[in-house]
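# The following block contains a protein sequence and its predicted model.
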Amino acid sequence: MYQINTLTNRIKGLKRVKFSEHGIKERQHLQEWLANEPKVFGGEDLLIIQKEFSGFNDTNERLDLLALDKFGNIVVIENKLDDTGKNVTWQALKYASYCATLKKENIKSIFQDYLNKQGENDIAENVLAEFYDLEYDEILHLNQGNTQRIIFVANEYRKEVTSTVFWLLNYKVKIQCFKVTPFALDEQMFLTMEQIIPQKDSEDYIIKMADKNYEEIATQEGLKDRHHWRLEFWNKILPMLKGKTSIFQNISPTKDYWLHSTVLGVKYTLVITKSYCSVLVEFTKPNKEDNKKMFDDIFKFKDEIEKSFGNELTWNRSDNKISSQIGFYQTDVDIFNKQDWDKMLQFLSYNIIKLEEATRNPLSKIRSTL
């Protein structure tokens, strides 16, 4: 930081100092500065509602500053002087978790206690109403869900802290680090506050990347859950087919949305999805022409097959694909809704047996043509 002298058209460097060198204390000085000038946090409107808050059950711990932002989010502010120390992130996460349980009336009570200690005659309800430009009874968005924020203030950040903060940002934890730097010029002292994590000009990008990472993680976790559901479902249906048909007798359950049983180059397939389940006969040889010929040959037996099956089937030659298939479908069912499972199990087990019986003789007649 430099001082500009417009008379001499020169600048003079200010000396960067440490708080401890000038007798500045964390609670007595830095905390008071932040509490009385909350716009120092990048110009954001924050309402300080408590200092040295210790209203946690079964613990004597106390956080430095407690605030609300314009969106009704609780903001935990932890300030350190010259060094963050190693454990400040863990400390702040604990405080945020404690504050997650605070309700609207808790917040009002905490704030009123703060106003009383400050010697102010204000009523917490009135100040909150003015801050949110609403009637107090209309303020319904205080501390909803996992919306708590964390702000760190320190002169120096250890790598253990910055590494953890970047990791937490990837998990959409709302966290900021401000670097507070004291300077001296003769008998005067100056202070700068700079948001260093995430850097202001890249904050939107980092938040979007965190959203993307979180979405990808959630998708991966969702896929794992889906795998478990499918595996459980296939484990239920295979015993229902045991001894009742020649297919699916030596098949193991899988995590996939389909289950195959192949007989002489023809696949009998069970399919389970979020919107339907189905039984299929599929022609999936490597040679497209073989599949189309087999489909065309068996199509000649369409009436006979559907009469034996007891229902009309869906015949998909699929000219643009290598494979072809014959199918029967049950719609309005969801594999991820266990209330639909009984319906799906009955549909699939009954109709795959019927489909194999109905196609057995026609398939034996046409196989000799390939």
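Cool, the structure landed.
# Please make it C-alpha for all contacts and neighbour counts, starting now.
Will do.
# Can you mark which positions in the longest strand belonging to the chain are buried?
As assigned by DSSP state E, the longest strand anywhere in the chain is strand 174-185. Buried residues in strand 174-185, defined by neighbour count with 16 or more other C-alpha atoms under 10 Å: 174, 175, 176, 177, 178, 179, 180, 181, 182, 183, 184.
# So the first one sits against residue 152, correct?
In other words, residue 174. No. Residue 174 is beyond contact range of residue 152, at 11.4 Å (criterion: C-alpha atoms under 8 Å).
# May I have the distance across stretch 254-270, first residue to last?
12 Å (C-alpha to C-alpha, to the nearest Å).
# alright, now check it against this:
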Amino acid sequence: MAIYEITADSLQELTETSYAKVGVKERHDLQRLLRIQVDVISPDTLVIAEEFGEWTEGSRRIDLLGVDKAANLVVIELKRTEDGGHMELQAIRYAAMVSAMTFDRAVEVFSGYLKKIGKESDAHEALLEHLDWSEPDEDRFAQDVRIILASAEFSKELTTAVLWLNDRDLDIRCMRMKPYRYGEKILVDVQQIVPLPEASTYTVQIREKERQERKDRAERYTIRKRFWTRLLEYAHSKTDLHANIAPTDRYEIGTGAGMAGLRYHYKITQHTSFIDLYIDRGVGSQNENKQIFDALFSHKEQIESVVGEPVDWRRLDNNRASRIKLEIEGGYRDDETEWPQTIEKLVDAMIQFDKALSPYVAQLKSGG
């Protein structure tokens, strides 16, 4: 988009130019000016280092390193090139390198920077004041690293990569700083183009929601695997039916029921559990599956008598498979002190389930 000067008679388009044409240098001009006025591209940020490159390996340097009000580190990379080059990849490497920085280390870096620019300030107190902290809090410091990319323009490849990375929990912003000539003056149009400012709040909310969902999924998987581990430990002491089952993070575990296509399953939800016999002999087996179900259903009274309670018989006429199911109260989100009771009920019910069904499954297998 062009920039126009409003005159009495017309809109006069300003001449777009390049930093090279007007003699503006990335490091000595742009970087120097942004170091002093970093809020132009990164509000509420305190610059603590310039040309920072104190790595254990490598010689590359971060143009500007800052700390925002939320105590996150901010890596700022500047480019005079027309499309930003590959600055996103470079900045990600830098972000990884500084991600383990502690508050005390940040104070050391900041102190060296203040001396370099000839400013007599207490780095420790200045950083605490910026963060509005009364004392250092290492648990809150540098929990994340934000990235600011500033360039006259960005290629489609770069912005596409940044959008993809942001969808995966990185926080990268592209600030376009396009130069214009206005008579003898050089103007800069500063625009945040990724993410779009009007979408930033929504994007942050969506990202936080997705982050929480991933956390919840990871937690759920961990809890379920712990539940199955404890169930199998108990089951192995009661029967050899589960000898070949390993713990998993899924909502179900299963084992063969003595005939191909028939499997016993344990299934758990947050507060309810199930055991079932799942009948599915494979592709094209719908009629056979229903015949197996009907044969077992013909012994309903005898089976339920052994199980000790009514069973949920699901022929599922519109599906290929059929199920015979029993619901158990209790799930993996219940207090872990209640797990032993739920596990005992599940395993004991499965033993009775197999005892009730296996004679009739054996008849089916032998063709009886």
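Happy to help now that I have it. All figures in this text were calculated on a predicted structure; none of them were measured in a lab.
# Against residue 168 of structure 2, how distant is residue 210 of structure 2?
Residue 210 of structure 2 sits 9 Å away from residue 168 of structure 2, going by C-alpha to C-alpha.
# on that earlier part again, quick one: residues in contact with the longest strand of structure 1.
1, 14-19, 41, 147-156, 165, 168-169, 189-198 (C-alpha atoms under 8 Å, 6 or more residues apart in numbering).
# Return the distance of stretch 266-277 of structure 1 from the chain's centre.
Relative to the centre of its chain, stretch 266-277 of structure 1 is centred 30 Å away, using C-alpha atoms, centre = their mean, to the nearest Å.
# got the contact list for that stretch?
Taking C-alpha under 8 Å, 6+ apart as the rule, stretch 266-277 of structure 1 contacts 247, 257-262, 278-284, 329-336, 344, 348, 352, 356.
# still on that earlier bit, from the neighbour counts alone, determine which of residue 210 and residue 168 of structure 2 ranks first.
Neighbours per residue, other C-alpha atoms under 10 Å: of residue 210 of structure 2 and residue 168, the larger number sits with residue 210, 15 against 12.
# do you know how far that one is from residue 70 of structure 2?
Distance from residue 210 of structure 2 to residue 70 of structure 2, by C-alpha to C-alpha: 20 Å.
# same question, residue 250 of structure 2
From residue 250 of structure 2 to residue 70 of structure 2 the distance is 37 Å (C-alpha to C-alpha).
# PyMOL command for the buried members of the contacts of stretch 266-277 of structure 1?
Buried residues among these (16+ other C-alpha under 10 Å), as a PyMOL selection:
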select buried, resi 247+257+258+259+260+261+262+278+279+280+281+282+283+284+333+334+335+336+344+348+352+356
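# Narrow the contacts of stretch 266-277 of structure 1 to those in strands?
Assigned to strands by DSSP E, the following of the contacts of stretch 266-277 of structure 1 qualify: 258-262, 278-283, 329-331.
# what's the average distance of the helix or strand where residue 114 of structure 2 lies to structure 1?
Following DSSP states H and E, one finds residue 114 of structure 2 within helix 103-116. Here helix 103-116 of structure 2, set against structure 1 after superposition, deviates by a mean of 1.0 Å using mean C-alpha distance after the TM-score superposition for structure 1.
# contacts for that helix?
48-50, 120-124, 127, 136-138, 141-142.
# Helix or strand: which one has residue 33 of structure 2?
helix 32-36.
# hang on, I meant residue 92 of structure 1
helix 88-99.
# Report the buried residues of that helix.
Using 16+ other C-alpha under 10 Å as the burial criterion, the residues of helix 88-99 of structure 1 that qualify are 88, 89, 92, 93, 95, 96, 99.
# how would you label the closest residue to the second one other than its chain neighbours: helix, strand or coil?
Residue nearest to residue 89 of structure 1 in three dimensions, not counting chain neighbours: residue 161, with 6.3 Å by C-alpha to C-alpha, 6 or more residues apart in numbering. Residue 161 of structure 1 carries the three-state label helix when classified by DSSP: H, G, I helix; E, B strand; the rest coil.
# Give me the neighbour count for residue 161 of structure 1.
Counted with other C-alpha under 10 Å, residue 161 of structure 1 comes out at 18.
# ok, now how distant is the counterpart of it in structure 2 from residue 86 of structure 2?
Counting by TM-score structural alignment, residue 161 of structure 1 corresponds to residue 158 in structure 2. With distances taken as C-alpha to C-alpha, residue 158 of structure 2 is found 7 Å from residue 86 of structure 2.
# now the helix holding residue 114 of structure 2 and helix 87-98, what's the angle there?
Computed by axes from the mean of the first three to the mean of the last three C-alpha atoms, to 10 degrees, the angle separating helix 103-116 of structure 2 from helix 87-98 equals 120 degrees.
# Let me see the contact set for residue 121 of structure 1.
Under the criterion of C-alpha under 8 Å, 6+ apart, the neighbours of residue 121 of structure 1 are residue 115.
# if we go to 10 Å?
112, 115 (C-alpha atoms under 10 Å, 6 or more residues apart in numbering).
# tell me the SS of it?
Following three-state DSSP, the label given to residue 121 of structure 1 is coil.
# what residue of structure 2 takes the place of it?
By TM-score structural alignment, residue 121 of structure 1 lines up with residue 120 in structure 2.
# Please pick the buried ones from the contacts of helix 103-116 of structure 2.
Buried among the contacts of helix 103-116 of structure 2 by 16+ other C-alpha under 10 Å: 48, 49, 50, 123, 124, 127, 136, 141, 142.
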